[in-house]
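Chemist: Quick check, what structure comes out for this input:
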Amino acid sequence: MAISTTERPRASRPVKPTSRLRTTLWLLVSLIVVAAFWSVKIKWSTLADFPAQLIKYIALMLIPPDWSQFGEALNATILSVQMAWIGTVLGIIISFPLSFLASKGLAPRVVNAPLRFIFAVIRAVPEVVIAILILSVTGLTPFTGALALAVGSVGTLGKWGYEAFEGVDPGPKEAVRSTGGGTLALIRWGVWPSAAPDVFSFWLYRFEINVRASAILGLIGAGGIGKMLQDNVQFRNWDAVGMLLLVVIAVTMVIDQISGAVRNKLIHGTWRAPRLAS
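Modeler: This next block holds a predicted model:
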């Protein structure tokens, strides 16, 4: 006896909708990339010689480095770290209260909107350009570099600050408001305890950025790593450049390790980053 079976109709896969806007944006980005490579005169033939030239100059710098320049390299590195530290501290002092004023819910719109715009403008200007503008007032000194780093820090720390304040758990804030607390009480008990670890972490991270940026500021004569690097490269003292690079790498790694340990302590409560569960 034959058993008749009925086949289920196969469900057709839905057609993925196409987005003309997405396609247009991809084409536009592709054209911009092609135009950028087309407008810049790149000698692609030199890329083949780049590895050999890189090895050559690394050998000139490090085989062997000029150990007689160790003291000068260390002093230049310390000067750059001092510039970064002063710039970071000044940036914290200025940006910290402004971050509260730029936060929604802590200040009126007419106050936080202009501050957010100022932070965005500052972030759009590189520290080198800021230093050049400050030169006419302070002259070409390490303090000029510190002030440029301070202004640049205000832009980033201000943004990171108000984002941290706005991203806290709303529970403590609602509790403060329910008890009739004012704005200062809201900041002290509803916002700051939750945002403090992130804010401290941002401060340390900005210090690390400023240490690297101080080297670039030295190239315009602000002193420190960049000044020594420029002087020795100009006269082709590659062994002195190698000694400077070794000192800079060592000091930067020490700062990164200390800063990372402090950040982990503030955020996770331990001096080491927590391991991921396997």
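Chemist: CA atoms for contacts and neighbours, from now on please.
Modeler: OK.
Chemist: how about the helices in the stretch 51-200 of the chain?
Modeler: Remark: helices assigned in the stretch 51-200 of the chain by DSSP state H, counting those that start in this stretch are 70-101, 109-124, 127-138, 142-166, 170-178, 183-185, 192-217.
Chemist: Need the contact partners of the shortest one.
Modeler: Spelled out, that is helix 183-185. The contact list for helix 183-185 (Cα atoms under 8 Å, 6 or more residues apart in numbering) reads 106, 176.
Chemist: Redo the helices of the stretch 51-200 of the chain as TSV? Include distance to residue 63 and mean neighbour count.
Modeler: Below are the helices of the stretch 51-200 of the chain laid out as TSV (distance: least, Cα to Cα, whole Å; neighbours: other Cα atoms under 10 Å):
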stretch	distance to residue 63	mean neighbour count
helix 70-101	15	21
helix 109-124	40	16
helix 127-138	33	17
helix 142-166	32	25
helix 170-178	59	14
helix 183-185	60	13
helix 192-217	24	21
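Chemist: Now the second one, please; I'll put the structures next to each other:
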Amino acid sequence: MTAPTLQLPQRPRRPWAVVGWLVITAAAVLAFWSVDIAWERLADLPAEIVRYFGLMFAAPNWEKLPEALWQTWRSVEMAWVGTILGILLATPLSLLAARGFGPAWLRALLRGLFSLIRAVPEIIIAIVILSVTGLTPFTGALALAINGIGTLGKWGYEAVEAVPPGPIEAARAAGGSTAQVLRWGVWPQAEPVFWSFWLYRFEINVRSSAVLGLIGVGGIGDMLTSYTQYREWSTVGVLLIVVVIVTMLIDGASGAIRRRIMEGSRARVLR
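Modeler: Okay, the predicted model is just below:
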């Protein structure tokens, strides 16, 4: 008796995937082709970088250090206020956008709003609202808060939907209202994730506040723009040193707190 021949399945054809990759490749080639780039100057780039690093860091102007620290503190304040406002606005909206806690039409509306906000950079939002609030740090804080609604809202409803359903079903079986289910069935499990997201958003806002200073809303970015325009590179070097150190310290502290929240304290070995 002859053994049956095995017929391998045909490789699936995906013409639309091929067309998509061709379109992406063509767009990338056209983008490089249409941009007016002096490619011959790329060879001079390393030497120019070394030259400007020497201008900025060979002899920094430490007399500007107190002012740099003060303006950096204003940027941190801007980031902190923007984070708090974003949390207060985004958290209840994210709960309503979660599946099972809000009507379908409201979920679709809120998720579309979160996507729309995420598509607009903070600096564009600040330019739009500065006609009302003026060139003040509060303008930057509002821009960070509005932009934070998009990210915190999305992270929030995803965290709620990832909660195990057991406590939620128990709260509903006990006759709890939607608010009570969120309070006792969702929040105890989702709280560490929310705290982690809030701290991470604060880290993002600290870096973004320096960028918002480019349009004149105050902080270290405003000072950095002014001294760069006047080509006072020794002062620019001091500003960059302050920005890098402060940002790294905040990121390190926030990261340690986030790890403590998510992982808990480590057990000590008793000897």
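Chemist: that older thread, who wins for proximity to residue 38 of structure 1 among the helices of the stretch 51-200 of structure 1?
Modeler: Closest of the helices of the stretch 51-200 of structure 1 to residue 38 of structure 1 is helix 109-124, at 25.9 Å (criterion: Cα to Cα).
Chemist: rewinding a little: tabulate the helices of the stretch 51-200 of structure 1 (a markdown table), appending distance to residue 262 of structure 1.
Modeler: Output for these, formatted as a markdown table (distance: least, Cα to Cα, whole Å):
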| stretch | distance to residue 262 of structure 1 |
| --- | --- |
| helix 70-101 | 16 |
| helix 109-124 | 26 |
| helix 127-138 | 26 |
| helix 142-166 | 18 |
| helix 170-178 | 26 |
| helix 183-185 | 28 |
| helix 192-217 | 8 |
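Chemist: right, and those helices - which one's nearest residue 256 of structure 1?
Modeler: helix 192-217 (7.0 Å).
Chemist: mean shift between the next helix or strand after that closest one and structure 2?
Modeler: Once the chain leaves helix 192-217 of structure 1, the next helix or strand it forms, by DSSP states H and E, is helix 225-234. Once fitted to structure 2, helix 225-234 of structure 1 is off its aligned match by 0.8 Å on average (mean Cα distance after the TM-score superposition for structure 1).
Chemist: Helix 225-234 of structure 1 to helix 70-101, inter-axis angle?
Modeler: 140 degrees (axes from the mean of the first three to the mean of the last three Cα atoms, to 10 degrees).
Chemist: Please enumerate residues in contact with helix 225-234 of structure 1?
Modeler: By Cα under 8 Å, 6+ apart, the residues outside helix 225-234 of structure 1 that reach it are 73, 76-77, 79-80, 214-221, 238, 240-241, 244, 248.
Chemist: which residues in structure 2 does that helix match up with?
Modeler: Helix 225-234 of structure 1 lines up with residues 220-229 of structure 2 when matched by TM-score structural alignment.
Chemist: and the matching stretch, how far from the chain's centre?
Modeler: Relative to the mean C-alpha coordinate of its chain, stretch 220-229 of structure 2 is positioned 23 Å out (Cα atoms, centre = their mean, to the nearest Å).
Chemist: repeat for stretch 47-64 of structure 2
Modeler: 30 Å.
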